[in-house]
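A.B. asks: Dropping a prediction and its sequence here:
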Amino acid sequence: MYNSWFHIRAIARYLQSVLPDAVIYGCYTYQKDELVIRFADGDQLQGIQLAFHPPLPGLQLENRLAEARRHVALFKKLTGERIHSVKWHRSDRQILISLKNDQKYLLLQLFGINGNGFLLDPNFTVLDSFRKSRKEIMVRPEEFTTRDSLHVPEPAFRQILAEHHDLNITQIVSRLPIPVFSTTLTGELCYRSGLSDKMLVTNLSNEQIGILFHHYNHILTEINQNHYFVYESATPLFSLLALKNRLSVPCESFTDLIAASRHYVALFYQATNREQLRKLLSSRLALALQQFQRKLRRQEQELLNLPTATEYREWADTLLANIHHLPNHSDTVTLPKLTNPNQSLRIPLNPKLTIAENANKFYTKSRQIENSRKELQDSIRDAQESIRKISHQLKTVQACQDLKEMQQIQQQIPARLIQQQPGPDSTEREPFYRFRAHNWELLVGKSARDNDRLSFKHARPEDFWFHAEHGTGSHVVVRNPGKQASLPPDIIEYAAGVAAFYSKAKHSAVVPVIYTKKKYIWKRKNMPPGKVFTKFTKSVIVKPLDPKELV
């Protein structure tokens, strides 16, 4: 519920209780996407800090606020202004601070990372903004209030359910007079009512609707009582009421909004840091585990392929036992086995060496094999032990829920494992093929999803983009590091030919291909992979060209 409408409303109510007649000491920023508003001689509240960046955007109340040495002053017209009132929007996450008897206004839009702050004149026209905004700001003062009622009459409740009987409970709460129930509150409402959130309204009995109405208003009443709860789960949760569906989760309750918010923020960043460290250690340990497993498989295969030392020793012993009646400088000899004279033994020889020298070579080879076998066996045992330790550490890291404990685990892991970077076998698969033509680099998408990654992640604004004009095909990007206004005609023909070759029209005699700069392509949310909008395109008709011909 942190930064939800109910939370913003609670903050605004608190500000309305302490800020009227307070004087603004100054507005400034010392970090990107953070706005600080400081008040003069604030006993209960020294300032508010707004963050419009991840991982935790929102408004934080500060009763101890140290001024940063390096900061940029903002909204200078507000310095010295006296606050008249603080209002909140009836259904949106916005706070309106009126100054000097409504002669100026400060609008705070707390829309997460898309939030902003605006200085408005008496006609609610924007004078200045914290972040650049292309959207026109429409402020309706009648939608802001200092008093509201968190209560829904039962007839209105039942009428809305009757009008939308085809919706489930999760969907219907967004149609109620207070349409700002979060997932947490919806889950709590269903838990208290004993109903599934997917249950259709049309399947609810009259009694179940009554139970649902009772708990809905009871939850709103609890929210209005200025009690705050921080649930210390793996992912901390800030709540404005006691959650009965989380009775097993450790919880700390507060009557002070500032203390509750500060405690939640501290827990949140501890959890964030813990998860970041978990991700780092898990990825490094998993990489090390893969490396040792590959090493173990390779060494076990080498051990299987290693010849036996017994054979070479038997050859040497047999040669020395018959050394006096064997001719030197022979290619091979066949002799009876010492252990079983009825069986013969064929021994290959180096004709450049004497019998004694050949025997000595076989003894040396036998010792080398025995040493190699012992080294491999020792190395295999070491690899198995490393795999056991790393597997245990990986399981411990994945199960750990305490940051300090995880930091202790980190200290036990060899630094070389944590600092290593993924090698070629672990690198992310490239979503495109690479080709070159006359010192120009061409990138060709491998699939529809890869086309999106190529065009919107890897391609730069000044690169040139090609695609078959009709039908599906690969996106083709021509790198343009020199930011040239146009490509040479032969490169246009080459790139267009490649785009035609990597399209469904590759078997046509000629194919029309469009091209433009990457900065002139875009796509909307929920569009199919590979599909884009373009502008300022030009068209050429070319023959499909296999890029292998560019070599």
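C.D. replies: Received, thanks. Numbering: from 1, shown residues only.
A.B. asks: C-alpha only now, for contacts and for neighbours.
C.D. replies: Will do.
A.B. asks: can you pull the contacts of residue 384?
C.D. replies: Counting by Cα atoms under 8 Å, 6 or more residues apart in numbering, residue 384 touches residue 296.
A.B. asks: Quick check: which element contains it?
C.D. replies: Assigned by DSSP states H and E, residue 384 belongs to helix 355-399.
A.B. asks: after that helix, next one along is what?
C.D. replies: That would be, after helix 355-399 and using DSSP H and E, helix 403-412.
A.B. asks: Run through the neighbouring helices and strands of that following helix.
C.D. replies: For helix 403-412, the elements it packs on are helix 257-305, helix 355-399, judged by 3 or more Cα pairs under 8 Å, 6 or more residues apart in numbering; DSSP states H and E.
A.B. asks: How far away from the center of its chain is the longest one?
C.D. replies: On the basis of Cα atoms, centre = their mean, to the nearest Å, helix 257-305 is displaced by 15 Å from the centre of the chain it belongs to.
A.B. asks: Give me the distance from stretch 231-246 to the chain's centre.
C.D. replies: Mean-position distance between stretch 231-246 and its chain equals 24 Å (Cα atoms, centre = their mean).
A.B. asks: try it against this one:
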Amino acid sequence: MAFDGITVAAMVQELKNALADGRIAKIAQPEPDELLLTIKTPKGQKRLYISASASLPLIYLTDENKPSPMTAPNFCMLLRKYVGNGRITGISQPKLERIIILDIEHLDELGDLCKKQLVIEIMGKHSNIIFCDDQGRIIDSIKHVSAQMSSVREVLPGREYFIPDTMAKHNPLAIDESSFGQALKEKPMPLGKAIYTSFTGISPAVAEEICYLAGLESGITAGDLSGDMMAHLFRQFAYYMEDVRQGAFHPVIYYEGSAPKEFGALPLTHYNSLARKEFSSISQVLSTYYATKNTLTRIRQKSADLRHVVQTALERNRKKYDLQAKQLKDTQNREKYKVYGELINAYGYDLAPGSKNLTALNYYTGQEVTIPLDPTMTPQENSQKYFAKYNKQKRTFEALSDLIQETADDIQYLESISNALDIALSEADLAQIKEELIQSGYVRRKFTKKKVKLTSKPLHYLSSDGYHMYVGKNNLQNDELTFSFAAGNDWWFHAKGAPGSHVIVKSNGDELPDRTFEEAGRLAAYYSKNRGSDKVEIDYVEKKHVKKPNGAKPGFVVYYTNYSLMIDSDISNIKAVQD
């Protein structure tokens, strides 16, 4: 679901109710493209979260605080200077644009009353937060847009602020029936697409809903509609827009299984076959719907450097492995040269000088073999040459056998770290993975007086039968879970032959039910590289049978007896426990 103009309209209504006459008590900039405003109102303290992220622009009220950098960015300092302790006098949305304007009054250095505007544009990759004076001139913005970046509009200090009208869309709140029909007929495309490309602030989901309410297929064109059908479509469109105009919002999220599929400020009845949950505010909808997505987006951005280190090391080790495997393959015929040397010593006594080969019976196989010879050498010298070649390849084989195993272990280890980065949920998880990479020598430790505190904990689930299940999010946690936390008769699970998490089920000395084994197996499948597969083979064994070899890398274990099960990686029905 796009953050469309109707969602923005619902947010404006909510902000008007919540922030009327509020004073801005605190301004923070947790991320380069985020603001967090703490506002004191007659109804109590509120926090307004604003993100101009290109991948996930958002605005909503929240109860959560976010840590800020030690040194505030310039844009944050500018806002504190001008509108710290400023009073919000108005909140508006021009037409049905994805824009919210906060009108703010404040006192300047001389004690005179001044007015400013904070313009929040929720427009995908073009999202921005722009600070303007009362004349509509830009003071600064959280993102600067130069003429080289955009030919439509510069967003720079001193420029005049205006809303670009690049799509020439109509205002859906002020359209009449005649203009409505004409606008749609001008676009020979599917009806749903014609609606959302003709009118401001309407997303594809809302366009689909309007067609559904009118009983029309969204795939037909406006030219296929009779006059009566077009009039009926306009009435449904007008009814929908009247709800927006009157602020009759009913925020809702539709779920497909346990995953949120779609949300709306107004009901989307064409999703009635899905489970739905209604909310009292659009902020609750947005925070619920986007919380996980936003967190994962940020974590992925913050893990980019670690991913680059791991990926570079993986590529280097894979190339090394391929080269070693090729060299090892070249030593496969080493025993042949040993036999050649022996046969020349056995049968070469009657060779004529200058012979180019020797045909002799191989007493190991009972078959004749022809051995190439160097005619410039004596039989004894030819024999010594083959023995020397055999010994060289034997030494190469022995050295490479150890090296190729070391390289394979390194690849397996790096893949396990890559999997840990995939399932990391917080900055604490990343800090622990970075510490592991430092200990393994892949990342150099930076000298700092401030000691990094590792606070990341394993994931915690409760089985349907009431047994506690724990999942390591990285190799350090895997070792901690398996060899410090788990008791001997607890059960240990891991995806077979794939990088993944250790899963521990606390048995409490009981014989576990089959359903708990299956749920633990699903966790091991989900938190492995085989996530998403319909069938994943899982090894499981009592923890007392799991050993760690001396000098082994973090997370590496061995076991010589185990059970196996085939399971899917769907954990949607397994209860997570918040520790």
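C.D. replies: Alright, I've got the coordinates. Because the structure is predicted, anything quoted here is derived from the model rather than measured.
A.B. asks: ok so, going back, return the angle between stretch directions for the helix holding residue 384 of the first structure and helix 403-412.
C.D. replies: 170 degrees (axes from the mean of the first three to the mean of the last three Cα atoms, to 10 degrees).
A.B. asks: related to what we said a few turns ago, export the helices and strands packed on helix 403-412 of the first structure to CSV and tack on distance to residue 322 of the first structure?
C.D. replies: Shown next, in CSV, are those (distance: least, Cα to Cα, whole Å):
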stretch, distance to residue 322 of the first structure
helix 257-305, 31
helix 355-399, 9
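A.B. asks: just the strands in the stretch 51-200 of the second structure please.
C.D. replies: 58-62, 87-92, 99-107, 113-121, 128-133, 138-141 (DSSP state E, counting those that start in this stretch).
A.B. asks: Relative to the first structure, what is the average displacement of the first one?
C.D. replies: Right, strand 58-62 of the second structure. Average distance, strand 58-62 of the second structure versus aligned residues of the first structure after superposition (mean Cα distance after the TM-score superposition for the first structure): 3.3 Å.
A.B. asks: quick one, which of the strands of the stretch 51-200 of the second structure is nearest to residue 518 of the second structure?
C.D. replies: strand 58-62 (37.8 Å; Cα to Cα).
A.B. asks: Compute the inter-axis angle for that closest one and strand 113-121.
C.D. replies: 120 degrees.
A.B. asks: Please name the nearest non-neighbouring residue to the residue nearest the centre of the second structure.
C.D. replies: In the second structure, the residue lying closest to the centroid (Cα atoms, centre = their mean) is residue 296, at 4.6 Å. Excluding its sequence neighbours, the residue lying closest to residue 296 of the second structure (Cα to Cα, 6 or more residues apart in numbering) is residue 425, at 6.6 Å.
A.B. asks: how about residue 252 of the first structure, secondary structure?
C.D. replies: Look at residue 252 of the first structure: counting by DSSP: H, G, I helix; E, B strand; the rest coil, its state is strand.
A.B. asks: residues contacting residue 125 of the first structure?
C.D. replies: residue 137.
A.B. asks: And residue 63 of the first structure, by the same measure?
C.D. replies: For residue 63 of the first structure, the contacting residues are 42, 43, 44, 45, 46, 47, 258, by Cα under 8 Å, 6+ apart.
A.B. asks: export those residues to a markdown table and tack on neighbour count, secondary structure and distance to residue 234 of the first structure?
C.D. replies: Listed next are those as a markdown table, based on neighbours: other Cα atoms under 10 Å; DSSP: H, G, I helix; E, B strand; the rest coil; distance: Cα to Cα, whole Å:
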| residue | neighbour count | secondary structure | distance to residue 234 of the first structure |
| --- | --- | --- | --- |
| 42 | 17 | coil | 35 |
| 43 | 10 | coil | 35 |
| 44 | 12 | coil | 32 |
| 45 | 20 | coil | 31 |
| 46 | 19 | coil | 32 |
| 47 | 23 | strand | 30 |
| 258 | 19 | helix | 22 |
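A.B. asks: buried ones in stretch 201-213 of the second structure?
C.D. replies: Across stretch 201-213 of the second structure, burial judged by 16 or more other Cα atoms under 10 Å covers 201-213.
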